[in-house]
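Chemist: Provide a 3D model corresponding to the input given below.
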Amino acid sequence: MELKRVVVTGLGALTPIGNTKDAYWEGLISGKSGAAPITYYDTEKFKTKFACELKDFEVTDFIDRKEARKMDKFAQYAMVAADEAIADAKLNLDEVNKLRVGVIWGAGIGGLETFQQEVLNFAAGDGTPRFNPFFIPKMIADIAPANISIKYGFMGPNYTTVSACASSANAMFDALNMIRLGHCDVIVTGGSEAAVTIAGMGGFNAMHALSTRNESPETASRPFDGTRDGFVLGEGAGALVLEEYEYAKARGAKIYAEFVGGGLSSDAYHMTAPHPDGIGVVSVMKNCLENAGLKAEDVDHINTHGTSTPLGDVAELKAISEIFGEHAKKININSTKSMTGHLLGAAGAIEAISVILAMEHGIVPPTINHSTVDENIDPELNLTLNKAQKRDVKVAMSNTFGFGGHNACVLFKKID
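Modeler: Next up is the predicted model:
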């Protein structure tokens, strides 16, 4: 069957460097770091005392206080980003067939703070099981798209994909295919995460996954740098409105880009470590290009997974060199996690938004905090170091990889 074309018509972002998609973009191109000392709890006994928290965010500016209390932060963030994306798309909610509008979301963990707090409350009590009646619905990862659909009455497919840090890219690919196959006209997709908590930071510290550069948080996320020592945890959400091309054109929607393909793969190697030869990463990028019907030399820009871990960064760049060959040296490669930190399940969404806006504005955001060469990285690769670079981006790719060896890749193209 002939697949339908899919386009992006709305964007919403809630990030550590900007609380709207426009503020996020300004933060990206200016090379702003979102890392700072943690304010949510006492970090005295923690190995890592900083993260990329949201700034100047008050949920009751967006959601009624009574309703907000029924949601974990990750679901609150989802609502805020989705609201912005839906408004940006200028959907006429009275005319859209809500049976053909879905919400497919990504979250790697879900309501971690809710789970943490309920357990702490129980442990501090006398053993009587007194739990918040909203404990379970606040915690479950699928509640974010449920809340979005309930607010707007969207009655199409509604679920959450959980594939660790690949979750929201996984969700976007599912959404792409739902529309391609003719099951939906519109899908709100993306991801959210709120893991800057005692349990989240403590758990990642126990794995030795986080940077411990406490003396200089703003420079701690340093992808591709020879002195990188782990990732910086972030939080927030990203949302995209996807539409079938003819449907969007008929209603006169602004089209940011065409969503032309995606890919999924597994490393099948280790619980947390990437495959040292990048086999799964090579496979997912190859799958993505084939799915989009494009060649390696068509790609102008790649926003890498680039978390700032010693093993992961090198493995990914080796995989890019293998797939793209000599053309790899002509691609603007970057890692926006150098600014936002790692938003886990929401990473794919906000990084897809970054490449889409790079296409719109003709600017590739930088990889900040680079000062020391890593001899294991090809010096001829353009890693867009420290300053944004002007570039006519016609085709852009975004990579996200998760614990368990989950790999997801999405590809966008300027609309013809």
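Chemist: use CA for all of it now, contacts and neighbours both
Modeler: Will do.
Chemist: Which elements pack onto the helix ranked longest in the chain?
Modeler: As assigned by DSSP state H, the longest helix anywhere in the chain is helix 73-89. On a contact count with 3 or more CA pairs under 8 Å, 6 or more residues apart in numbering; DSSP states H and E, helix 73-89 meets strand 6-14, helix 143-152, strand 186-193, strand 236-244.
Chemist: Please generate a structure for the following sequence too, so the two can be compared:
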Amino acid sequence: SFMRTGMEMLDPELELEQEPSMPSAHVANMFDVRGPNLNCLTACAASSQAVGEASELIRSGRVDAMIAGGAHSMIHPFGLTGFSLLTALSTNNENPSGASRPFDRLRDGFVLGEGSSVVILEELEHAKKRGATIYGEVLGYGCTADAYRITDIHPEGRGAIGCMSASLQDAQLSPDAVGYVNAHGTSTSVNDKVETVACKAVFGERAGQVPISSTKSMMGHLIAAAGVTEMIVCLMTIRNGVIPPTINLENPDPLCDLDYVPNQPREADVRVALNNSFGFGGQNVTLALGRYR
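Modeler: Prediction:
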């Protein structure tokens, strides 16, 4: 029976390694970090929420610095099968380099990527005192729930509008201050259309003048690691003055009619960027990021 033979075959630490808290526990052990240890299990918004919550802890004065990030490895039969059953993945297998095409009329789903990104967040004076290289500032954090369907973004973009607006309010910034948006931009029919609606609601008449791009067109969708990876893209955009493109944008969609920086990078003086992360279950996070002055 399983009770006699199956249990003998199992690694006794297997159950512990499946706990969601294990990645951050390993990091804490590796670097002897003894502060708050939090885990954000909010699907594709998880690592952006980790950055937001870590920033809040620093703002509160409870800690001077936090390690924040995310990791995900979904290129596995289980992950691929699950997303395929949800009809979320592109089926353009004959042209894999062109399969991820956010905001394009012929988009048919996202391409799975995998990886990990981590940032060190610090209170400003703490970072200056140790001579740290400062890549930018977390200016604001917005977090909302769609309260709609587990698999679909709200069709009017109410959660996306709410978290974008909340991040600007938290940063005490006008929408006019934003020079770039790193879109969630998954290359699914619904997300890209609704994210366009949300950007129009937040930026109003200026929506068509704000450069928006989806780096998932080049990296695929890193799921829980996507948000913090794209945050780093925003910081590099602000620091280097180059906006990354949305590649494979070849067939205009009348429902996605904003400036998505098609196919070629663009030089620009960006001082404030928004990073959008929207997850299954209606989890929404926007980070407002700024140039360090």
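Chemist: What range does the longest helix of the first structure cover in the second structure?
Modeler: Following TM-score structural alignment, helix 73-89 of the first structure has no partner segment in the second structure.
Chemist: can you give me the helices in the stretch 251-400 of the first structure?
Modeler: For the stretch 251-400 of the first structure, helices defined by DSSP state H, counting those that start in this stretch occupy the ranges 279-292, 310-324, 337-340, 347-361.
Chemist: Give me whichever of those is most buried.
Modeler: Burial of the helices of the stretch 251-400 of the first structure is given as mean neighbour count (mean count of other CA atoms under 10 Å); helix 337-340 ranks first at a mean of 32.
Chemist: surely Ile153 of the second structure meets Ser189?
Modeler: No. Look at Ile153 of the second structure against Ser189 with CA atoms under 8 Å: they stay out of range, at 10.9 Å.
Chemist: returning to that earlier point: among the helices and strands packed on helix 73-89 of the first structure, which is the most enclosed?
Modeler: Of these, strand 186-193 is the most buried (mean count of other CA under 10 Å), at a mean of 34.
Chemist: what's the angle from it to strand 6-14?
Modeler: 30 degrees (axes from the mean of the first three to the mean of the last three CA atoms, to 10 degrees).
Chemist: And the next helix or strand past strand 186-193 of the first structure?
Modeler: helix 198-206 (DSSP states H and E).
Chemist: And that following helix, what's buried?
Modeler: The neighbour-count check on helix 198-206 of the first structure (16 or more other CA atoms under 10 Å) flags Ile198, Gly200, Met201, Gly202, Asn205 as buried.
Chemist: Also stretch 382-401 of the first structure?
Modeler: For stretch 382-401 of the first structure, a neighbour-count test (16+ other CA under 10 Å) marks 383-386, 388-389, 391, 393-401 as buried.
Chemist: aligned partner of Lys128 of the second structure in the first structure?
Modeler: Under the alignment (TM-score structural alignment), Lys128 of the second structure maps onto Lys249 of the first structure.
Chemist: related to what we said a few turns ago, how about the buried residues of helix 198-206 of the first structure in TSV, adding distance to Ile143 of the first structure?
Modeler: Converted to TSV, these look like this (distance: CA to CA, whole Å):
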residue	distance to Ile143 of the first structure
Ile198	22
Gly200	20
Met201	23
Gly202	25
Asn205	28
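Chemist: Among those residues, which one lies nearest to Ala292 of the first structure?
Modeler: Comparing the buried residues of helix 198-206 of the first structure against Ala292 of the first structure with CA to CA places Gly200 closest, at 36.1 Å.
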